[in-house]
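1. starting from these lines, generate the structure:
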Amino acid sequence: MVPELGIIEGFYGPMWSWAERRELMTRLQPHGYRFYWYAPKADRYLRRQWQLPHPPAQARDLADFARWCSDQGIAFGVGLSPFEVFNRFDGDARTALAAKLAFFESIGVSRLAVLFDDMQADTPDLALKQGEIMAWIQANTAISRFAVCPSYYSDDPVLDRVFGQRPQAYLEALGKALDPEVDVFWTGPEVCSKELSPGHLHRVGAALGRKPLLWDNYPVNDGDRMSRHLHLRGFTGRPAANAGLISGHAINPALQPTLSAIPAMTLADCYRLGPDYCYTQAFVTAAQEVLGSELANQLHGDLLSLEDAGLHRLSADRKATLHERYQASHHPAAREIVRWLEGAYQVTDEMVQTQ
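-> From the prediction side, this is the model:
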């Protein structure tokens, strides 16, 4: 059994082009990827300045991509982060939300995610207020498929340290406050979980009163530390038995769209093959499909440098050797590696704090 698979473009840092989004989904759709959530942190009209309308050119691009997804049979969703709206859900907030919902409807959004992640959340009755906001949204739009990202979307205590102590029984309260048909994103025991076990998903599902929708933070590589590494290897720690315990599996991709396709393909194999899945062989097969045999073999041989060592631990000589090696190829994945070696994908703390 393979769950519904898709992309949640929810990373910090430089944004992709629309052509890159189309290319990624064209590669992944044959592997079972059926939905795409557009929610980059750098789109300020969805987050820090969500009350403002998208400029006309950006609105047209969004509408064009929504139409393209519809033509391809891909469900297109948008992730709206109404920044700290739960602290003042007043008339002005409702007016701004109504305008944003009307815009989403006009461009063909079929799924809407309301993302309460990565913002200060030490608010009394947090879950009840978020449930109230979602109920209002559902009553004021023709969009019929919804998801929520909780303020505390993982068991990871780092969220409490950064955004305030989570309320007691927050997940249980949120589950009761939400319509049963609303999906709830969950990243697992950690923000970037090494393993997602059936036992963990059983517990979270019981707390929420519904199967969680996985927001899988692999192969994402945003942030100051992670952006120094390329996440390329096949998925591990996602047993096929999870399929019946989740409402879907969305992966947050890496900053490099072409390279992201490689691990994404292995996730489909992980579910499809079950106990016969081999993550190393799945990587090789996916890399050959995306890159061709020669470049795939080259990438396989350089995994220790690109994924494990990372930019900060590469010597100047090793970095120069890799740069020359991949500069010789015109493949878009090779160009992504060259740009990464040149520091073009470095995500700073300032980006994370201001996007």
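2. make it CA atoms for all contacts and neighbour counts henceforth
-> Noted.
3. in contact with residue 142, which residues?
-> The neighbourhood of residue 142, defined by Cα atoms under 8 Å, 6 or more residues apart in numbering, consists of residue 105.
4. and it, how far is that from residue 115?
-> Counting by Cα to Cα, to the nearest Å, the separation of residue 142 from residue 115 is 19 Å.
5. and the end-to-end length of stretch 122-131?
-> Stretch 122-131 has an end-to-end distance of 16 Å (criterion: Cα to Cα).
6. one more: stretch 99-114?
-> Taking Cα to Cα, stretch 99-114 runs 15 Å from one end to the other.
7. what's the local residue count around residue 272?
-> By the criterion of other Cα atoms under 10 Å, residue 272 has 16 neighbours.
8. for the helix or strand containing it, which residues meet the burial criterion?
-> According to DSSP states H and E, residue 272 maps onto helix 257-273. For helix 257-273, burial by neighbour count (16 or more other Cα atoms under 10 Å) applies to 257-272.
9. here is a second sequence; please produce its structure as well for comparison:
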Amino acid sequence: MTTFPSISSLGENSSVIQNWCERNNYSYLGDQGGEIQITASYSTEARFTYLEELGSISDEIYQLELSGELPRCKVNIICSGERALRYALNAVSFKIKRGEWREGVEFDYPRFPIRGIIEGFYGQPWNQEQRLSMLSFIASNNMNTYVYGPKDDVYHRERWQDLYDEESYTKLGDVFSESTALGLDFYYCIAPGLSMRYSSEEQFEALVRKVRQIYELGVKKFCLLLDDIPEELQHQEDIRIYSDLVEAHIRLVNRFYTEIMNWDAGIRLVVCPTQYWGNGNERYISLLGSSIHPSIDLFWTGRNICSPEITLSEAAVFTQNTYRKPLYWDNYPVNDVEMTDEMHIGPYRQRDRHLYRFSRGVIANGMEYAESSKISYATIASYLWNPEQYDPEASWRDALKEVVGQSDFEHMLQFADNVRYSCLYLTDSPMLAAELTRFNFSYFYGDRKQAIDDLERFVLKMNESAAVLLSGGMENQALQKELKRWILKFSVGIAVLQDCMNYIRSQSMDDLMVVRHNYELYRSDLTYVFSDVLSSFLNKVLEEYYSAK
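-> Presented below is the predicted three-dimensional model:
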């Protein structure tokens, strides 16, 4: 377990450092007495306020100078603003937790300007405790944006015209306040498209009134979601007035944007179009992009709803046809709708390492399983900070340690390696697959007994991990509860593997019948673990591929 040194600070930014310490479980001792002494100052020099490679102003640049060895050492931070100071402090914490403390100077900044998550899935929205915990988590991983838009919040979509009741409004205000305190941009989403009559003055006024209620909390960033609705006009009044859906949407977006900008010049708007995936040059998205105000960002998921990869050429096509860089709504790790049997806790992959040069940023859609989502989110945060140096596997292992806890890491790694399947990783179980490949070769071309013994040792190691994860004693109890269904399937799969080893060793038809029976039970549970790796091996066993004859 990591021992956190105490911290003291000097200078005008001590209140920010104190607040950060309190939120991250460090003991803060004021201006003296701390084992780590931190001095922080803001700079308006160009190198701290302007990113040459991106040609943009930034408040997220910092320089970190470390001197001395833990636990007694000094930290000097120069940065562009409060948000950058938080990132520098996060860097100090990561170095302590990962044993990477080194004297020296480093200059760092994020590559993507917008880095965050959206609570935008179908299913049970996160409760308030989960939501607030998630805000703290993404802030500690240097994300800067939280987007509120759960599909099953009735006030967001189904009852979009209705003002929030007092209790719901207060909770939303608390989320906004906490986001602000953590240095996160809070976006509120409203999704009127399922029922809205675009030609109705009354309904437009209802939309404005609802968003005004949220603005009065202090919110200045909004998303108008027009996704997952019919692709043609539904109301006769609209059909008479507009030639098609995109004309209605152009009119709505521009009028809505003009209205809210009259309240405050600092307001920002993102629109999710009805056609939110594809090549980026289709008629709807091209007309919408070329016709709405250039300051409005557009969400885009890539060439698929859940895109297996996102490339620079795809971003270029979108930019050329919509006259703006895409803001990616990335549907990972979300596992709603047809994906509910899957658990997406693998690392972020297949996004171009130069994508930051051709996009506004990435907002990652989560699962209703909040704790489980954090594993993938940590890897996404790592990619978004510096995609050119991003290592998916190294980041994933760091994420597992952070979310699961060091004491359960090795056992969780054994399990998690068998639930990687998603749109980003269309196979699974790389460690098991490699072990089965070695077994297959050794069984037929080497020492057969040794091959069986080696595979059994591997299976017993997995079985030990399954037993620990099912014991109820995990450090992260909320995570254990969320993953229980998949851990149980993992355990059942291991048991069938053990049955296979018994048969291969004994060559008994009775043992083969046990494999057949238990394999049918295993297949009857649609929970997705092992992908095809285990099934392929089991089918070979049932076909008597490993017959000793």
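10. give me the buried positions along the helix or strand harbouring residue 317 of structure 1.
-> In the assignment (DSSP H and E), residue 317 of structure 1 maps to helix 316-327. Residues of helix 316-327 of structure 1 classed as buried: 319, 322, 323, 326, 327 (neighbour count, 16+ other Cα under 10 Å).
11. could these go into CSV alongside distance to residue 199 of structure 1?
-> As requested, the buried residues of helix 316-327 of structure 1 are exported to CSV (distance: Cα to Cα, whole Å):
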residue, distance to residue 199 of structure 1
319, 42
322, 42
323, 44
326, 43
327, 46
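12. residue boundaries of the helices in the stretch 151-300 of structure 2?
-> 166-181, 201-215, 236-241, 245-261, 283-291 (DSSP state H, counting those that start in this stretch).
13. which residue numbers in structure 1 go with stretch 322-332 of structure 2?
-> Using TM-score structural alignment, stretch 322-332 of structure 2 lines up with residues 208-218 of structure 1.
14. who touches the matching stretch?
-> With Cα under 8 Å, 6+ apart as the test, stretch 208-218 of structure 1 has contacts from 8, 171-172, 174-176, 180, 183-188, 191-193, 201, 204-205, 231, 245-254.
15. gap between the two ends of that stretch?
-> Stretch 208-218 of structure 1 has an end-to-end distance of 23 Å (Cα to Cα).
16. and that stretch, how far out from the chain's middle?
-> How far stretch 208-218 of structure 1 lies from its chain's middle: 12 Å, per Cα atoms, centre = their mean, to the nearest Å.
17. so which bits of stretch 199-206 of structure 1 are buried?
-> By 16+ other Cα under 10 Å, the buried positions in stretch 199-206 of structure 1 come out as 201, 202, 204, 205.
18. mean per-residue distance, it to structure 2?
-> The superposed stretch 199-206 of structure 1 is, by mean Cα distance after the TM-score superposition for structure 1, a mean 0.8 Å from where its aligned residues fall in structure 2.
19. outside of that stretch, which residues touch it?
-> Contacts of stretch 199-206 of structure 1 (Cα under 8 Å, 6+ apart): 188, 189, 211, 212, 242, 245, 246.
20. which residue lies farthest from the center of structure 1?
-> Within structure 1, the residue lying farthest from the chain centre (Cα atoms, centre = their mean) is residue 317, at 34.3 Å.
21. that one and residue 66 of structure 1, how far apart?
-> For residue 317 of structure 1, the distance to residue 66 of structure 1 - Cα to Cα - is 45 Å.
22. do residue 162 of structure 1 as well
-> Residue 162 of structure 1 is 35 Å from residue 66 of structure 1, where distance means Cα to Cα.
23. counterpart of residue 42 of structure 1 in structure 2?
-> Here residue 42 of structure 1 is matched to residue 152 in structure 2, going by TM-score structural alignment.
24. what is the neighbour count of that match?
-> Residue 152 of structure 2 - counted by other Cα under 10 Å - has 15 other residues nearby.
25. pretty sure it contacts residue 159?
-> No - contact between residue 152 of structure 2 and residue 159 fails when scored by Cα atoms under 8 Å: they sit 10.4 Å apart.
26. which of the buried residues of stretch 199-206 of structure 1 lies closest to residue 333 of structure 1?
-> Closest approach to residue 333 of structure 1 among those (Cα to Cα): residue 201, at 34.3 Å.
27. quick one on the thing from earlier: more neighbours, residue 162 and residue 66 of structure 1?
-> When residue 162 of structure 1 and residue 66 are compared for neighbours, residue 66 comes out ahead with 24 against 12, by other Cα under 10 Å.
28. and that one? What does it align with in structure 2?
-> Per TM-score structural alignment, residue 66 of structure 1 is aligned with residue 176.
29. go on, residue 2 of structure 1?
-> Aligned counterpart of residue 2 of structure 1 in structure 2: residue 111 (TM-score structural alignment).
30. is it true that that match touches residue 385?
-> Yes - with contact defined as Cα under 8 Å, residue 111 of structure 2 and residue 385 form a contacting pair (5.6 Å).
31. strands of the stretch 301-450 of structure 2, start to end?
-> Using DSSP state E, counting those that start in this stretch, the strands found in the stretch 301-450 of structure 2 span residues 327-330, 361-365.
32. state the distance from residue 333 of structure 2 to residue 356 of structure 2.
-> Taking Cα to Cα, one finds residue 333 of structure 2 at 20 Å from residue 356 of structure 2.
33. between these two, who's got more neighbours?
-> Ranked by neighbour count (other Cα under 10 Å), residue 333 of structure 2 and residue 356 place residue 333 first, with 29 against 23.
34. ok, now which ones touch that one?
-> By Cα under 8 Å, 6+ apart, the contact list for residue 333 of structure 2 reads 344, 345, 364, 365, 366, 367, 373, 376, 377.
35. same deal with residue 180 of structure 1?
-> Residue 180 of structure 1 sits next to 209, 210 when contact means Cα under 8 Å, 6+ apart.
36. that one corresponds to which position in structure 2?
-> Residue pairing (TM-score structural alignment): residue 180 of structure 1 is matched to residue 294 of structure 2.
37. distance of that match from residue 494 of structure 2?
-> Taken as Cα to Cα, the span from residue 294 of structure 2 to residue 494 of structure 2 is 55 Å.
38. ok, now residue 407 of structure 2?
-> Residue 407 of structure 2 sits at a distance of 22 Å from residue 494 of structure 2 (criterion: Cα to Cα).
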